[in-house]
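Novice: all I have is the shape, not the residue letters:
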């Protein structure tokens, strides 16, 4: 599969089959992604890959944490008072997602249940968490995004599905405690990975893309 095809096929998948991902395949994806570029070749990433009992135990530990212990993220999910056209894009994205799984706009409990699935990686057999040292700068956060994209495209090449998850940034302290991570680390996000469940309606929905008028050729 070429990169163009992988780009076209990548989706944020939110329902996975129970089929495990072979360790050799998983290591190939993650280790190959480490060839991603980074400013000054700092390679600022710390990557934690969980499967099997380790993943199950981690997700159970997260689920038993009181909601009051959820912290503020190191970065806002969206700017305050989001403006157009971004406000409409975000609204339409959310409405289309919940429509795909039959959750009404006023069904707050249903929406909360769906949001909570973030914290078991949507049932994926692979959960990846990414961290960076808190003292790193904005340029290094850009490097982390490049790494995440590399992991996701390499997964698509191997017939796997993924979902990038900024939601894990709200659980940084809990993650560090559960995994006994030392040092000045900030969890910036995660990636759910596995084989997509084709029977789940949430995987039949796909986001739209804006016209390419954001690109200027000079």
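Specialist: Arrived safely, thanks for sending. Please read all numbers here as calculations on a predicted model, not as lab measurements. Numbers count the residues shown, from 1 in each chain.

Novice: make it CA atoms for all contacts and neighbour counts henceforth
Specialist: Will do.

Novice: secondary structure class for residue 48?
Specialist: The three-state assignment at residue 48 reads strand, by DSSP: H, G, I helix; E, B strand; the rest coil.

Novice: how close does the closest residue in space to it that isn't next to it in sequence sit to residue 136?
Specialist: With CA to CA, 6 or more residues apart in numbering as the criterion, residue 48 has its nearest non-adjacent residue at 5.1 Å, and that residue is residue 129. For residue 129, the distance to residue 136 (CA to CA, to the nearest Å) stands at 17 Å.

Novice: find the centremost residue of this structure, please.
Specialist: Nearest to the mean C-alpha position of the chain, by CA atoms, centre = their mean, lies residue 164 at 1.8 Å.

Novice: gap between that one and residue 64?
Specialist: Counting by CA to CA, the gap from residue 164 to residue 64 is 23 Å.

Novice: let's bring in a second one:
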């Protein structure tokens, strides 16, 4: 694919085939991802790539604890709930997804099932957990860099025929993630990326989120 084809064609994948992803291909994707910009070349990011039984144990523990009402323990700050236009965009993409999946507004069971899919990392065969060095906790540059490398990761995956979705629900219960992924205490868990071969028959995979225009997002100064 050309660069433009990757950027314009990529979409979040929420339905995956069960087929395994070769380790060598994941290493290739990570090699590309780590060319992302990094503030003063600090490269704060680290990756724990999980599959098989350890991932199944994370899915089970994450789901069970959330269903039991155990308060979430996400380690990277969440911030305030979205409001205004940001909330409107959040609702907008939810409507797109629920429409594609045939989930009615009053269908509580299907809505719950959708939430559970997020807790299970959308049943992807691979989960890439992005962490950063705890010694950098509190730095504004560090999450910026981790966001950049995560964006590069999902684009690199798409360029190789893989699907991915950036996922926070799958790491809501950090003790479970730490235990079964063996994440060291000197790391802060920031995000997860569900990764695998896209299931082209899964309706939500066809959803392309609506984006605001350049005219809405950008101001040009000194060009006239």
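Specialist: On my side now, so go ahead. All figures in this text were calculated on a predicted structure; none of them were measured in a lab.

Novice: in which helix or strand would I find the residue nearest to the centre of structure 1?
Specialist: Per DSSP states H and E, residue 164 of structure 1 falls inside strand 161-165.

Novice: matching residues in structure 2 for that strand?
Specialist: Strand 161-165 of structure 1 corresponds to residues 163-167 of structure 2 when matched by TM-score structural alignment.

Novice: mean shift of that stretch relative to structure 1?
Specialist: Following superposition, stretch 163-167 of structure 2 is found to deviate from structure 1 by 0.7 Å on average (mean CA distance after the TM-score superposition for structure 1).

Novice: what sits against the residue lying closest to residue 60 of structure 2 once chain neighbours are set aside?
Specialist: Residue nearest to residue 60 of structure 2 in three dimensions, not counting chain neighbours: residue 120, with 7.5 Å by CA to CA, 6+ apart. Going by CA atoms under 8 Å, 6 or more residues apart in numbering, residue 120 of structure 2 touches 59, 60, 62, 63, 170.

Novice: just those residues now: which is nearest residue 194 of structure 2?
Specialist: residue 170 (8.7 Å; CA to CA).

Novice: quick one: contacts for that closest one?
Specialist: For residue 170 of structure 2, counting by CA under 8 Å, 6+ apart, the contacting residues are 59, 62, 118, 119, 120, 121, 192.

Novice: neighbours of the residue nearest to it when sequence neighbours are not counted, just the number please.
Specialist: Of all residues not flanking residue 170 of structure 2 in the chain, residue 119 sits nearest, at 4.5 Å (CA to CA, 6+ apart). Burial of residue 119 of structure 2 is recorded as 26 neighbouring residues (other CA atoms under 10 Å).

Novice: what does residue 119 of structure 2 correspond to in structure 1?
Specialist: Aligned by TM-score structural alignment, residue 119 of structure 2 pairs with residue 119 of structure 1.

Novice: that match and residue 59 touch, don't they?
Specialist: Yes. Residue 119 of structure 1 is within contact range of residue 59, at 6.7 Å (criterion: CA atoms under 8 Å).

Novice: how near is residue 129 of structure 1 to residue 213 of structure 1?
Specialist: Residue 129 of structure 1 is 34 Å from residue 213 of structure 1, where distance means CA to CA.

Novice: what does residue 194 of structure 1 give?
Specialist: Applying CA to CA, the value for residue 194 of structure 1 to residue 213 of structure 1 is 34 Å.

Novice: between these two, who's got more neighbours?
Specialist: residue 194 (27 against 6).

Novice: double-check that residue 204 of structure 2 belongs to a strand.
Specialist: No. Residue 204 of structure 2: not assigned to a strand; according to three-state DSSP it is helix.

Novice: tell me the residue in structure 1 aligned with it.
Specialist: Counting by TM-score structural alignment, residue 204 of structure 2 corresponds to residue 202 in structure 1.
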